[in-house]
Every structure is written in C-alpha cells, then in structure tokens.
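Undergrad: give me coordinates for this.
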Amino acid sequence: MDTLINGPDGHPRCRWCATAPEFLAYHDTEWGYPVADDKRLFEKICLEGFQSGLSWRTILAKRENFRAAFHEFDFDKIARFTARDVERLLQDPGIVRHRGKIEAVIHNAARAQELVALHGSLASFFWSHEPDAAQLAEPQTASTSEASIALSKALKKLGWKFVGPTTVYAFMQAMGLINDHAPGCVVRAKAAHARSRFKSPAR
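TA: Modelled structure (predicted):
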C-alpha cells in the first residue's frame, strides 16, 4: 500500500495526515520530533490512553480541553486530585468522560512522581527505552515492537494503567523515540535532523 500522498505544497507526506484537516499541522510540526519535556511526555502517554478504542482525531480535537481540565498535565498537581475532581471531570463535555481513563490519569500522576524520584525525570526513563536501529520495523508497518512491549511491561510493573504495548508504541512514534515517517515523506528528514541534534536524557 502506498504510504505517501502529496501535501498542499506538492511535497510528499505520510498518507494518514490527509485523512483529517487538523492532522497536517500535527504531522508536520509535532509527530516524530524528539521530546524531553516531562509534562509533554506525561500528556502524550495520558492522551494515548484516552484514545484507546477511539480515534486520534477525537482526542486531538479535544486536546486543549484536556490541557485545561488537567492543569496542562502537571502531574504534581494532578496527583492531588480527589474524588470530587473525578466527578467534576465526568461532567466536562470538552473531554472524554470515561471514569476509568480519568482515574488512570490521576493514578499515573502519582506513579510519575515516583518514577521521577527513581530516575530523575520521566524523560530519562522513557528515553532509556529508545530502540536501536536493528530493532526497528519498516516505517508504518507495525503497531507494537519489542521496545514498546518492554516499555509497557516496565510501566505496568511500576503500577501505571492504560499503557499497553500498542498505546506505548503510538507514544514512541509521536514523541520521536522512533522516526516512523514513511520513506519519502518530506518530514522524515526533518525529524531525523531534529533527532541528530537532540541530546538523549538517558545518556
């Protein structure tokens, strides 16, 4: 299957970015670029959990609402949420009102604090699971990998919820732990260049 499509500027891009209007900017400026900011990493792993069973378009459209509801995904603040906050969030039409997923974010915020205490930052932990080139499948041909399975197991062992291998693989794609832009995509080289200038927090 052809994984490329011409963008509005005539340059080839991953075909998926043409399936919704809001995907183009996300594809061009975020997806696959390396991230070391703990709040962004926590946000993404949480949003991938919310996406479970839904489309990314649904989550992306609500992302600003999620950020407002969860204090910009500051896990130190979220860890202090109470049952009253859960009920408040369940009444918020701007987010996905799924009790289990909301409670998982609060639960995982406390786990994130514990992980930071152990590893210094979320970034150092997540980037320690960056796969080497020999482990990578052809771009956009897999939904899990050895690395995502290993990271999923590590997170679950630490008590995290909604972090299955497929969820974690999507997180790794988005946060630049792997460059899964299709060969020939104009952004693939840009993401690779950003990675070459990126200092891994795990080193």
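
Undergrad: switch to C-alpha atoms for all contacts and neighbour counts from now on
TA: Fine.

Undergrad: how near is Ala189 to Leu24?
TA: Remark: distance between Ala189 and Leu24 (CA to CA, to the nearest Å) = 16 Å.

Undergrad: looking at those two, which is more packed in?
TA: Leu24 (19 against 14; other CA atoms under 10 Å).

Undergrad: which helix or strand contains that one?
TA: helix 23-29 (DSSP states H and E).

Undergrad: which helix or strand lies directly C-terminal to the biggest helix by length in the chain?
TA: Identified as the longest helix of the chain according to DSSP state H is helix 99-119. Next along the chain after helix 99-119, taking DSSP H and E as the criterion, comes helix 122-127.

Undergrad: buried set for the helix or strand just after that following helix?
TA: Sequence order places helix 146-157 as the next helix or strand after helix 122-127, per DSSP H and E. Across helix 146-157, burial judged by 16 or more other CA atoms under 10 Å covers Ala147, Ser148, Ile149, Leu151, Ser152, Lys153, Leu155.

Undergrad: report the angle between the axes of helix 146-157 and helix 99-119?
TA: 100 degrees (axes from the mean of the first three to the mean of the last three CA atoms, to 10 degrees).

Undergrad: how about this one, so we can line them up?
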Amino acid sequence: MFFHQRKKSKEERIVTPKDAVEETQPLHPPASQPVSPSSSVTEPIDLEKKHRIHSALWDKGFDPFQLFEVSHRRCHIVHVHVVSGKNISRGWFSQTPDPYLVLWTPGSPNGRRRTRAITGSVKPVWNERFEFLLDAEDLGTLEVMLMDANRMMDRIVGRASLNLNGLPMETKYSKDLYFDNGSRVLLRLLRKEE
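TA: Okay, here's the model as predicted:
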C-alpha cells in the first residue's frame, strides 16, 4: 500500500490545533459584548505539550498509582484479661474507692483501654478482656493506671508498668501488678502471632 503525498501550494499553511482555536474563538470578548457569569474564558490547552509531559513521566518509571510505598511488618496480638484487684486503697475522705483501670500501650493503634468502675469495693472483680496489636519486633510496655472514680474528678491511685518483650508466645501468663500504695491487680496475658 502506497500513500502519495500531495505537494503543498504556496497559499497553504500548516494549521496547528492552537492556531485553529485562536482563529475561531477570541481569547477576550470585545468590550461591547457583555460577559455572562456562567461563561468563562480560558486559554486553550496545548494537548501536545500535555502528552509530552505525561510520556516523559512514564518513561522515567513514574506510576501515579504508586505514590506511596508501603511495607508491611508482622504484628502480634497481646490479649490482656483484667481479672481482679486486692487491697485497693481508700479514696478521698476515707470513703471506699470506686476503682477502675486504664491500660495503655504506646504505639498501638487501639492503645488506650479502660475497665468499668466497680462501686464501693476494696476487692473489685472486673473480668474484662482486651486486645492490643503490637509490633512483633518491639512489643514495648503495658502502662496500667489504677483510678478512683469520683463525681467531681477522678483520682490516680497508682501506676505500674509491665515490659511485654519477655512475654512467651502462645503461653498464658499470669502477673500480679503491685502499686506503691499496696494495691494489687491480677492480669492474665497471652501473646499470639497475627
């Protein structure tokens, strides 16, 4: 199949898309014509230039769908069973306390949890279970705050922390946490791979 190219006459000139748009549509309307708010005057888009930019980016290995590179690391689930407390110190003005616990693991997406408050008990039984998603390489610590619920403002009774890095895999582990004021809380922990 052969294509014959026509010879160009002197009057013919090559018209680009940009020239065609400029010839048919003026960039700015004449001053005598009112401009309606709905019509907008914009400069024509140079499609050839736009195509060159896109092809240059693709040639360099740019993929707009891969703007962020995400690497996934293993995580472990630590199950914490808050069982009970003993010898919980008295609250303000020698009242029996209304204890509850706040559990916190820094760096965990669901890192702060709270038990319910047990009204007027020195030996509360919570029997509540929580799960924490933690980095498999560095589990970090479990911070526990023993709180006393009051009408005006809750009071911190004591603080304790537990290092989770030494926690054995797939083995139930019981731990008594002792606070400065003599209070004691029993936790059961289990570390699993996700």
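
Undergrad: where does the TM-score land?
TA: After superposition, the two chains reach a TM-score (TM-score structural alignment, normalised by the length of structure 2) of 0.23; 71 aligned residues with a CA RMSD of 5.0 Å.

Undergrad: and the residue nearest to His81 of structure 2 when sequence neighbours are not counted, what does it touch?
TA: The shortest distance from His81 of structure 2 to any non-neighbouring residue, by CA to CA, 6 or more residues apart in numbering, is to Arg129 (4.4 Å). Contacts for Arg129 of structure 2 (CA atoms under 8 Å, 6 or more residues apart in numbering) come out as His79, Val80, His81, Val82.

Undergrad: follow-up on the earlier one: packing partners of the longest helix of structure 1?
TA: Packing contacts for helix 99-119 of structure 1, counted by 3 or more CA pairs under 8 Å, 6 or more residues apart in numbering; DSSP states H and E, involve helix 38-51, helix 75-78, helix 83-90, helix 122-127.

Undergrad: can you redo these as JSON lines with distance to Ala68 of structure 1 and mean neighbour count?
TA: Below are those laid out as JSON lines (distance: least, CA to CA, whole Å; neighbours: other CA atoms under 10 Å):
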{"stretch": "helix 38-51", "distance to Ala68 of structure 1": "12", "mean neighbour count": "21"}
{"stretch": "helix 75-78", "distance to Ala68 of structure 1": "12", "mean neighbour count": "18"}
{"stretch": "helix 83-90", "distance to Ala68 of structure 1": "11", "mean neighbour count": "14"}
{"stretch": "helix 122-127", "distance to Ala68 of structure 1": "21", "mean neighbour count": "21"}
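
Undergrad: closest one to Thr166 of structure 1 among those helices?
TA: helix 38-51 (9.3 Å; CA to CA).

Undergrad: ok, longest helix in structure 2?
TA: Longest helix in structure 2, counting by DSSP H: helix 47-59.

Undergrad: list the buried residues in the helix or strand following that one.
TA: The element immediately downstream of helix 47-59 of structure 2 (helix or strand, assigned by DSSP H and E) is strand 75-86. Within strand 75-86 of structure 2, the residues that count as buried by 16+ other CA under 10 Å are Cys75, His76, Ile77, Val78, His79, Val80, His81, Val82, Val83, Ser84, Gly85, Lys86.

Undergrad: quickly note the distance from the third one to Pro99 of structure 2.
TA: Right, the one you point to is Ile77 of structure 2. On the measure of CA to CA, Ile77 of structure 2 and Pro99 of structure 2 end up 27 Å apart.

Undergrad: ditto for the fifth one
TA: Between His79 of structure 2 and Pro99 of structure 2 the distance is 22 Å, computed by CA to CA.

Undergrad: what's the answer for the last one, then?
TA: In this structure, Lys86 of structure 2 and Pro99 of structure 2 are separated by 11 Å, where distance is defined by CA to CA.

Undergrad: likewise the fourth one?
TA: As judged by CA to CA, Val78 of structure 2 and Pro99 of structure 2 stand 24 Å apart.

Undergrad: quick one: Ile156 of structure 2 and Leu146 touch, right?
TA: Yes - using CA atoms under 8 Å, Ile156 of structure 2 is in contact with Leu146, at 6.2 Å.

Undergrad: of the two, who's got more company?
TA: Leu146 (22 against 15).

Undergrad: re the thing from before, angle of the longest helix of structure 1 against helix 83-90?
TA: Interaxial angle, helix 99-119 of structure 1 versus helix 83-90 (the same axes, to 10 degrees): 120 degrees.

Undergrad: next, the buried residues of helix 99-119 of structure 1.
TA: So for helix 99-119 of structure 1, counting by 16+ other CA under 10 Å, buried means 101-113, 115.

Undergrad: CSV for those residues, including distance to His193 of structure 1?
TA: Formatted as CSV, the buried residues of helix 99-119 of structure 1 follow (distance: CA to CA, whole Å):
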residue, distance to His193 of structure 1
Lys101, 35
Ile102, 36
Glu103, 38
Ala104, 35
Val105, 33
Ile106, 35
His107, 36
Asn108, 32
Ala109, 32
Ala110, 34
Arg111, 33
Ala112, 29
Gln113, 32
Leu115, 30
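
Undergrad: tell me the one of those residues nearest Ser124 of structure 1?
TA: Nearest member of the buried residues of helix 99-119 of structure 1 to Ser124 of structure 1, counting by CA to CA, is Leu115, at 9.8 Å.

Undergrad: ok, for the closest one, nearest residue in space, not its chain neighbours?
TA: Nearest to Leu115 of structure 1 is Leu122, by CA to CA, 6+ apart, at 6.7 Å.

Undergrad: distance of the one you found from Glu43 of structure 1?
TA: Applying CA to CA to Leu122 of structure 1 and Glu43 of structure 1 gives a distance of 11 Å.
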